[in-house]
Structure formats: C-alpha cells, structure tokens
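**Student:** I'd like to go over a predicted model; first the sequence, then the structure.
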Amino acid sequence: DERIVAVEAGFIHALALTAEGKVFSWGAGGDGRLGHGTEDHQAEPKVVKMLEGKNIRSIAAGYESSLALTSEGRVLSWGRGALGQLGHGSCASELEPRFIEALKDQPISAITAGNKRSLALARDGAVLSWGDGAGGQLGHGDETHLQIPQRIRALAGLDIAQVVAGASHSFALTSDGVLYSWGAGQCGRLGHGNEEKQLVPKRVEALEGICIIAVAGGAFHSVAADEYGAVYGWGDGDGASLGLELHSDQLEPRRYPNNLRVAL
C-alpha cells in the first residue's frame, strides 16, 4: 500500500503524492493534464511514470494543468498550456511532465496553481508567476499573459514564507504573518474593502497587527487563520460560503465566532 502525503484537485482531475515521491493521477485526461502521454481519461489512480525516480516532494493542480516539484528544487509541468501556464515559453499543451527550463538555475521551495496560472516561491525568497495575467493575477502591474516565469518585483525584499493561488487571485504570506493579495477583486475576495482588481501585491490592511499563519483562496472567497487558531473569512457570501451566518459579500476579513479555532 502507498502512503499518501498530499492530494490536489483541478477542475476535473486529481493528483496524489506518496511518501516515497511517487505521483498518481486520475480523472479527465484532456490536454494531457494527467501526465500519462495521452489524453485518455483515467477512472482510477495511475502512477505518472515520467515522474518515477525524480523524488517529487510537492504537487499542484491547476484548472487543466499540473505541476510537480522535486527535492532538488526543479519544477515540472504538464497539461493545458493555452495561456502559458506551463512556463515553457509557448502556449502548447504537454502530454507528459516536462522540466521548466527557465527555472533550472532558480531552485524552488513551493509551488501553487490557480485556474490558468502558476506561482512558485524560490529558495532565495523570490515569488515568480506565469500564465493568465487577466485582472492582474500575476502581480506584475499589468494584465499581460506570460509564457515563462517572471519574478514579482513588488514582493522583492520581503521574507515570503507561503504563496497561495485562488481561482483568479493570489496571496503571499511573510514569515512574520503579514498577508498580501492581488488579482481579481470581485466580491471582495482580496480583502481590501472594495471589489477592484489589484495589479500588484497589496498588504491586507484589515489584518494589520494580526499574525496570519495560513491562508486559502477559493473561486470568489478567501479564508485565513492566525497564530492563535482564530479564523477569518471574506469575499463571496452567497450560499453562506463564508460560514459567518451571512449571505452578503464581505469586502474585508471578518473573524469567525470566538468558539471556532483551528489547529495548524
């Protein structure tokens, strides 16, 4: 039996990582997002043979693409590449995992994927992004799509500990708990008190003085936890998706009831 240490879900495909560094994939196979060299669907988990022996330590699933990170800090990508989200310098799809050559001299410590873009945290603390730039979700000050990874200058010099991708918005969290967000702003998902898109990373001022240690982004809403386990939510409140007994959008982070704590 394989011991699973991580799972990732894309739109209609999934990935799993074992303690031994093997990657399994299953679901819809269009554009090669499963990494098996074909576009066939896979009803059960199947090992991605091209990743065997590469000592994978992390995985990420985008809408129709996939990423894997080796213990040496190399990144591989595969699947749909229509907006450059694979980072190979083109918009071509890849049926099997392929190393991102633009990152070969830039060891990476973490990866994450949104709908049609990818982000990486380098071991030197730099944050890189590529793929769909609509709404400023790449954080470079414009809405240009990028086919190769590019450093986000607005985050230079900050001690970034985590990067997280929502569907079309992103977060960077510093080692001392300061949260930055950028990208699409509908429903207040960025937490800046409005619904405007943000072309470059901006500090979430409503959380000033609060040490955030974890954050997650959904399609139109976001949640975070602080050092004491308190939880905050903001963005789309439709269908009580924020869990705050409110059905309206929250443009800034709101703390959940005091009896709710999470352990991280």
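**Tutor:** Received the coordinates, thanks.
**Student:** from now on I want contacts and neighbour counts done on CA atoms only, so please keep to that.
**Tutor:** Fine.
**Student:** what's near enough to touch Leu207?
**Tutor:** Shown in contact with Leu207 (C-alpha atoms under 8 Å, 6 or more residues apart in numbering): Val178, Leu179, Pro253.
**Student:** what helices and strands are in contact with the host helix or strand of the last one?
**Tutor:** In other words, Pro253. Using DSSP states H and E, Pro253 maps to strand 250-255. Contact analysis of strand 250-255 by 3 or more C-alpha pairs under 8 Å, 6 or more residues apart in numbering; DSSP states H and E lists strand 231-235 as its packing neighbours.
**Student:** grab the nearest non-local neighbour of Val47.
**Tutor:** Leaving aside its sequence neighbours, Val47 sits nearest to Phe24 (C-alpha to C-alpha, 6 or more residues apart in numbering; 4.2 Å).
**Student:** again, but for Val164
**Tutor:** Closest to Val164 by C-alpha to C-alpha, 6+ apart is Phe171, at 5.1 Å.
**Student:** here's the one I want to compare it with:
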Amino acid sequence: MKYSHFMQGVLLSAVVVTAVSPHSFAAASTQPGDRMDAAARLSVSISAESPAASASSTAALGTAFVQVAAGNYYSVGLRADGSVWTWGRNLLGELGIPDTTAVSSMVAPVRLNTLPPLNSIATDGYGYQLGVARDGTVWEWGSRPGYVRETQVPRALPGLSGISQVTTLQKYSFGLGSDGSVKAWMRDQKSGDSGQPISVSGLKNIVQLQSTSDYIYALDSAGSVWKLTVNASENQLHLSVPVRIQGLPALKQISMQHAYDAYGVDGSGKVWNWSTQASSSTGKLYVKPVSIQPSLQVRNVYVPPVMRCW
C-alpha cells in the first residue's frame, strides 16, 4: 500500500458481524519465534475433522487471533495465548517496538515481548494503544504526543487494577472495573504520561464501554445504553452527567461508528441501528432503532469508526 499526502477526505466505513454458524474460524499456525510467517493465512474449517486434525487444531489455539484493532495504516492483534502482535506503518512509533528510527513499517506481525499476557486491547486509531493484562492491570504503548518517530514501549499504568476492559481516545481513556464501575484518566499531550484515574459517577453495573470523538457510551447489565461527553481544560478532565438513551431494546453488545450513529445486538441476535441527538444532556433518539437483516442471528457487531486519512 502506498501512503500519499494527496489522499484527502478518504472515508473508511464498514460493518462486520459475527453470525451464529456451525463453521469454525482460526488463524493459521506459525513456527515458533517472534515474527509471524508472512505466508500465514486465515484457515476455515467447514467439515468434520479427523482426530489428528482435531489435535493439530487444539495445539494451534494459542496462535489464533481473538481480537484485532486497526488504526491509520497499522493494526494490533491479540492471540489466544495473550501475546500481542503489531504490524503496518511505524512512522510515528505506532507499533511500540523499541527501534523506531530504523523501522518505518512492518509487513508481517511482530510480537511485543515485554507485555504480559493480555485479555483485551484497544487503540485510539492514531498510534496509541492500551491493553488489559490477565491480572487486571492496564498497559500502554505506541506513539508519543508531539514526537515524530519515537515510541512509548510497553509499560504499566499506575493506579489501575481490577480492570476488565479499556477504551481510548487521543487525550482520554476509560477503564471498566470487574465490579461494573468505570474509571477515567487523561494523557498529557506534552509528556505522554497518564494522569491519576478518577471514578465516573452515575454509571454502575456496566458490562461494555465504547468511545468515539468526545463521547463515551456504556452498556449496563440490564441492556440499557448510557452516554456522556468528555473534554479537558487547564489540564483537568471534565465529564458530563451520564444519560440513558431512551427507546432502545435491551441490548447485549454495542458498537459506535461515530458520535451519533450506533449499532447493537439484542438478546435474540437481532442487529439494530439508531442515531442519537447531538446534545449530551438528552437521551432522546434522532433516528429510531431500525432492524438490520432481521433473518440473521448475530453474536456481535463491530463497526469501524469513520476515519479521515490525510
């Protein structure tokens, strides 16, 4: 892929759904080592496996990718064994590998060896990544604000424990506690250091977080969706009062495309699309929920945020 400064106004948008199916999907097995074989491809099994093939598949489970997060010209992947792999552009230190001056891009995934086994990953789309370790601590890596071709190698964030999920924007990040509470913190745009986490009031029993633009969306255990805005001034984090979005069915998973457009999956596997009003103080819908492909039963839906490439 060529990168061009003339690619102005290119918009990327897609909807990815994981449907209920008897077929199995797994990443191709690779040889031991820190660099994945570039010839590795996604393998799909649609027929009964022999005992030998089944044993081989079981052995390969650790190398299967269970989550992939994509940003501007780079990607981050999490394997079932908890290892993290990055590939793509590295001009801004996006990948988190130490020697950024010599490596401007990686065509094949490279493992970040200094990370502990992780349960989940997140990216702001512009080079900064977070991950949740299996002990509930939060780790960061990637681009440093204000620096070109310098990277923040993986390091743990202080003051965070018992976290199960994270989401991040360019200046702010949020963590979901195992008890359903939510934490928020800023990232200094000069030093790149993260500030002390604060508790987000008005949210409880949360099971999923999503962020887009300056909006945070939260799904609670009852299936209700909440939203709040976030901004900063004079190095202080300011959060609006969370409001519940009215008129939605009970949902089990959500995905936001941008600040106002969203998708969700209900308990029966039906996918819904809706739009909210711009005001952060109201939970009213701008466009009522519409069922998408009602004949499908879906486990989850992922809508990549609309990103502008310059």
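**Tutor:** Perfect, thanks for sending it. Note that the structure is a prediction, hence the values are computed from the model and not measured.
**Student:** thinking again about what came up before, run the angle between the strand holding Pro253 of the first structure and strand 231-235 for me.
**Tutor:** Per axes from the mean of the first three to the mean of the last three C-alpha atoms, to 10 degrees, the angle that strand 250-255 of the first structure makes with strand 231-235 is 170 degrees.
**Student:** ok, back up a step: packing partners of the host helix or strand of the residue nearest to Val47 of the first structure?
**Tutor:** Using DSSP H and E, Phe24 of the first structure maps to strand 23-27. Identification of packing neighbours for strand 23-27 of the first structure by 3+ C-alpha pairs under 8 Å, 6+ apart yields strand 13-18, strand 42-47.
**Student:** so who does the most centrally placed residue in the second structure touch?
**Tutor:** For the second structure, the residue nearest the mean C-alpha position is Ala122 (3.4 Å; C-alpha atoms, centre = their mean). Ala122 of the second structure is in contact with Ala69, Gln129, Leu130, Gly131, Val166, Thr167, Thr168, counting by C-alpha under 8 Å, 6+ apart.
**Student:** now it, nearest residue through space, not along the chain?
**Tutor:** Leu130 is the one closest to Ala122 of the second structure (C-alpha to C-alpha, 6+ apart), at 5.2 Å.
**Student:** thinking again about what came up before, for the contacts of Ala122 of the second structure, which one is nearest Glu150 of the second structure?
**Tutor:** Gln129 (14.4 Å; C-alpha to C-alpha).
**Student:** gap between the equivalent of that closest one over in the first structure and Asp249 of the first structure?
**Tutor:** In the first structure, the residue matched to Gln129 of the second structure (TM-score structural alignment) is Ser118. For Ser118 of the first structure, the distance to Asp249 of the first structure equals 27 Å [C-alpha to C-alpha, to the nearest Å].
**Student:** how about Leu95 of the first structure?
**Tutor:** Distance from Leu95 of the first structure to Asp249 of the first structure, by C-alpha to C-alpha: 40 Å.
**Student:** check Glu101 of the first structure too.
**Tutor:** Distance of Glu101 of the first structure to Asp249 of the first structure, computed by C-alpha to C-alpha: 42 Å.
**Student:** then Gly131 of the first structure?
**Tutor:** Separation of Gly131 of the first structure from Asp249 of the first structure (C-alpha to C-alpha): 28 Å.
**Student:** just His221 of the first structure next, same as before
**Tutor:** Relative to Asp249 of the first structure, His221 of the first structure is positioned 9 Å away (C-alpha to C-alpha).
**Student:** tell me which of the two has more neighbours.
**Tutor:** Comparing His221 of the first structure with Asp249 by other C-alpha atoms under 10 Å, the one with more neighbours is His221, at 28 against 21.
**Student:** so the more buried one touches Asp236, yeah?
**Tutor:** Yes - counting by C-alpha atoms under 8 Å, His221 of the first structure does reach Asp236; the two are 5.0 Å apart.
**Student:** ok, back up a step: quick one: which of the contacts of Ala122 of the second structure is nearest Leu118 of the second structure?
**Tutor:** Distance to Leu118 of the second structure, by C-alpha to C-alpha, is smallest for Gly131 among those, at 6.4 Å.
**Student:** and that closest one, what does it touch?
**Tutor:** Leu118, Asn119, Ser120, Ile121, Ala122, Val138, Trp139, Glu140, Val166.
**Student:** narrow the residues you listed to those in strands?
**Tutor:** Counted as lying in strands by DSSP state E, out of the contacts of Gly131 of the second structure, are Leu118, Asn119, Ser120, Ile121, Ala122, Val138, Trp139, Glu140, Val166.
**Student:** burial count for the third one?
**Tutor:** Counted with other C-alpha under 10 Å, the burial measure for Ser120 of the second structure works out to 23 neighbours.
**Student:** now which residue in the first structure aligns to it?
**Tutor:** That one, Ser120 of the second structure, aligns with Ala110 by TM-score structural alignment.
**Student:** and the closest residue to that match other than its chain neighbours, what helix or strand is that in?
**Tutor:** Excluding the flanking residues, the one nearest Ala110 of the first structure by C-alpha to C-alpha, 6+ apart is Leu121, at 5.1 Å. Take DSSP H and E as the rule and Leu121 of the first structure turns out to sit in strand 117-122.
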